[in-house]
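Chemist: mind folding the following:
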Amino acid sequence: MVKGRGRVKGLFVHPVKGLSAQPLDRVALRPGKGIANDRMFAFARPEGRYRPGTREGLPKQEFFALVSDHRLAGLDTHLDAETEVLTARVAGHDVLKADLNTAQGRDEAVRFFTRVLDLPAGVMPLLAREPGRRFTDAAAAGDGPMDWISLVNLASVRDLESRTGAVVDPLRFRANVLVDGLPAWFESDAIGQEFGLGGVRVRAVRRTKRCVATEVDPETGRRDLPVVTMLDRTYGHRFMGIYLEVRTAGVVEKDSEFVI
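Modeler: From the prediction side, this is the model:
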């Protein structure tokens, strides 16, 4: 593999599966653990396999998310990790402020998202939270994968843009880490390799296969760009980014080095 040094250009946490990314300036990581509070909540399909107390990883199809519910991207949401107050805004105006620590707040959130998702009468999502578990896409592969963190190489995104003539917002890929300054597609040969990510060591464990959730514009909530088809036609695969397993404890900051 080509050696090089890049920089962390973005750090993100997604506290509620399918809702807004929240930027971070720094994050403390521990071996085998993901970013604190990432995908700690989700809205589960009432007819699906999730029930309170579920301890197994479930595929994303069991939850309301951008892969099937693009209107979620039209909300600007924020979850305060300390108070667990979930706020949603539309066009700069607050439309929800719910304390998920309380039964009343959870009920308010469920009723609000029932309306947003335009569910039939009598059908309501289940607000899912299981202490010590994350509702990541990789969770269906087991408890270890549940705590992987996701990385996207901005050079690879630019390469896709240059080959297709499309403008591709990297936020479509909902990664935890964005890096730049490295060769496009270095990640294609990275699986099994260890890297330096700021103050921690990480190991690349799996390429990230993309789904139609990437077709949704993160700003407008419109399904407007066939990203999966673009990848398939351009490269003969549907991958963008990699999953990383944290190997050592330490801190990663925005503009930290990423060393391959």
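
Chemist: drop to CA atoms for contacts and neighbour counts, all remaining ones
Modeler: OK.

Chemist: tell me where the longest helix sits in this protein.
Modeler: Using DSSP state H to define each element, the chain has its longest helix at helix 103-116.

Chemist: which other residues reach it?
Modeler: Helix 103-116 has contacts (C-alpha atoms under 8 Å, 6 or more residues apart in numbering) with Arg71, Leu72, Leu96, Ala98, Asp99, Leu100, Val123, Met124, Pro125, Leu126, Leu127.

Chemist: which of the residues you listed lies closest to Val8?
Modeler: Val8 has its nearest neighbour among those in Leu72, at 27.3 Å by C-alpha to C-alpha.

Chemist: and stretch 58-69, end to end?
Modeler: Stretch 58-69 has an end-to-end distance of 17 Å (C-alpha to C-alpha, to the nearest Å).

Chemist: alongside the first, I'd like the structure of this one:
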Amino acid sequence: MSVTVEALWRHPIKSHGREALTHARLTAGMSFPWDRVWAVAHDAAKADGTEWAPCVNFSIGAKLPGLMAIDAVLDEDTETVTLTHPDLGTLRLRPDEDPDALIAWTKPLMDPARAQSQRVLRVPGRGMTDTDYPSVSIGNLSSHRVVEQKLGTPLSTKRWRANIWLEGLAPWEEFDLVGKTLRIGSAEIAIREPVVRCLATTTNPETGKRDADTLSVLNEDREFCVYGEVVGSGEVRLGDTAEVI
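Modeler: Model prediction:
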């Protein structure tokens, strides 16, 4: 069975919505295009937007599960993002120009006992990934189905916030790819390391409520999906094949 691309996702504002795509052009040394371009720093953050910063500085789904229910659509030409949430309705904004609108819109999702969203940051030239290098995250649908089976319930893949979903690998085979390079479509991605998971994955992305103990059925290191680094620029489309080179 060949390995194929079954889904592509980007998350224009870190932890504030996801958007399904049919294709994307990956660039060597860069994050997935328009993925985590913006990030929402909270009032205890040390990040200032001049360089990459770890996720502890940001309002994210691990701390604020309601954020997990946001969907996003990005207009690349105008850099306008349209966000929707089942409890908040719709917000359309340009994050660089109107960050306060985003802060106000998400305020009902904030935990008063935690740091509050304060400002929107954008790091020049890269996305605010969870890795200190510009990364692309890759998921294995066979592994996802194992998690579903262990928990005895259907789960949305949106819980995992991966950029590329592959079909045709054996369960957990993605971990065997660490240290190897995949050609996906015409792009080449060097697989660097597993993704270590957090409480965000326990949240239903339709409701923003925690409802599944996903972490309990992962390995002891809580790994699911892998991070890769784009080493060869190229196009990736739904249905493209993936192979080790």
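
Chemist: ok, then the element right after the longest helix of structure 1?
Modeler: strand 126-128 (DSSP states H and E).

Chemist: was I right about Val81 of structure 2 contacting Arg92?
Modeler: Yes: in this structure, Val81 of structure 2 is within contact of Arg92 by C-alpha atoms under 8 Å, at 5.7 Å.

Chemist: and those two? Which one has more around it.
Modeler: Neighbour count, other C-alpha atoms under 10 Å: between Val81 of structure 2 and Arg92, Val81 has more, with 19 against 16.

Chemist: how about the residue mapped onto that one from structure 1, secondary structure?
Modeler: For Val81 of structure 2, the aligned position in structure 1 is occupied by Leu86, per TM-score structural alignment. Following DSSP: H, G, I helix; E, B strand; the rest coil, the label given to Leu86 of structure 1 is strand.

Chemist: mean distance between whichever helix in structure 2 runs longest and structure 1 after superposition?
Modeler: The longest helix of structure 2 (DSSP H) is helix 141-151. When structure 1 is superposed, helix 141-151 of structure 2 averages 1.8 Å from its matched positions, counting by mean C-alpha distance after the TM-score superposition for structure 1.

Chemist: which residues of structure 1 does the next helix-or-strand element following that helix align to?
Modeler: Using DSSP H and E, the helix or strand that follows helix 141-151 of structure 2 towards the C-terminus is strand 164-167. Strand 164-167 of structure 2 corresponds to residues 177-180 of structure 1 when matched by TM-score structural alignment.

Chemist: from the rest of the structure, what touches the matching stretch?
Modeler: Contacts for stretch 177-180 of structure 1 (C-alpha under 8 Å, 6+ apart): 6-12, 149-155, 258.

Chemist: do that again at 7 Å, thanks
Modeler: 6-12, 150-155 (C-alpha atoms under 7 Å, 6 or more residues apart in numbering).

Chemist: do stretch 28-40 of structure 1 as well
Modeler: 13-17, 81, 129, 133-136, 147-149, 245-252.

Chemist: that one: end-to-end distance?
Modeler: End-to-end distance for stretch 28-40 of structure 1: 17 Å, by C-alpha to C-alpha.

Chemist: now the residue nearest the centre of structure 2: how far from Ala190 of structure 2?
Modeler: Centroid check for structure 2 by C-alpha atoms, centre = their mean gives Arg161 as the closest residue, at 3.5 Å. Using C-alpha to C-alpha, one gets 19 Å for the distance from Arg161 of structure 2 to Ala190 of structure 2.

Chemist: same deal with Glu167 of structure 2?
Modeler: Distance of Glu167 of structure 2 to Ala190 of structure 2, computed by C-alpha to C-alpha: 18 Å.

Chemist: now do the contacts for the counterpart of Gly232 of structure 2 in structure 1.
Modeler: Per TM-score structural alignment, the equivalent position to Gly232 of structure 2 in structure 1 is Thr248. Residues in contact with Thr248 of structure 1 (C-alpha under 7 Å, 6+ apart) are Arg30, Pro31, Val200, Arg201.

Chemist: what's the matching residue for Glu148 of structure 2 over in structure 1?
Modeler: In structure 1, Glu148 of structure 2 lands on Glu161 (TM-score structural alignment).

Chemist: do you know how far its match is from Val227 of structure 1?
Modeler: 10 Å.
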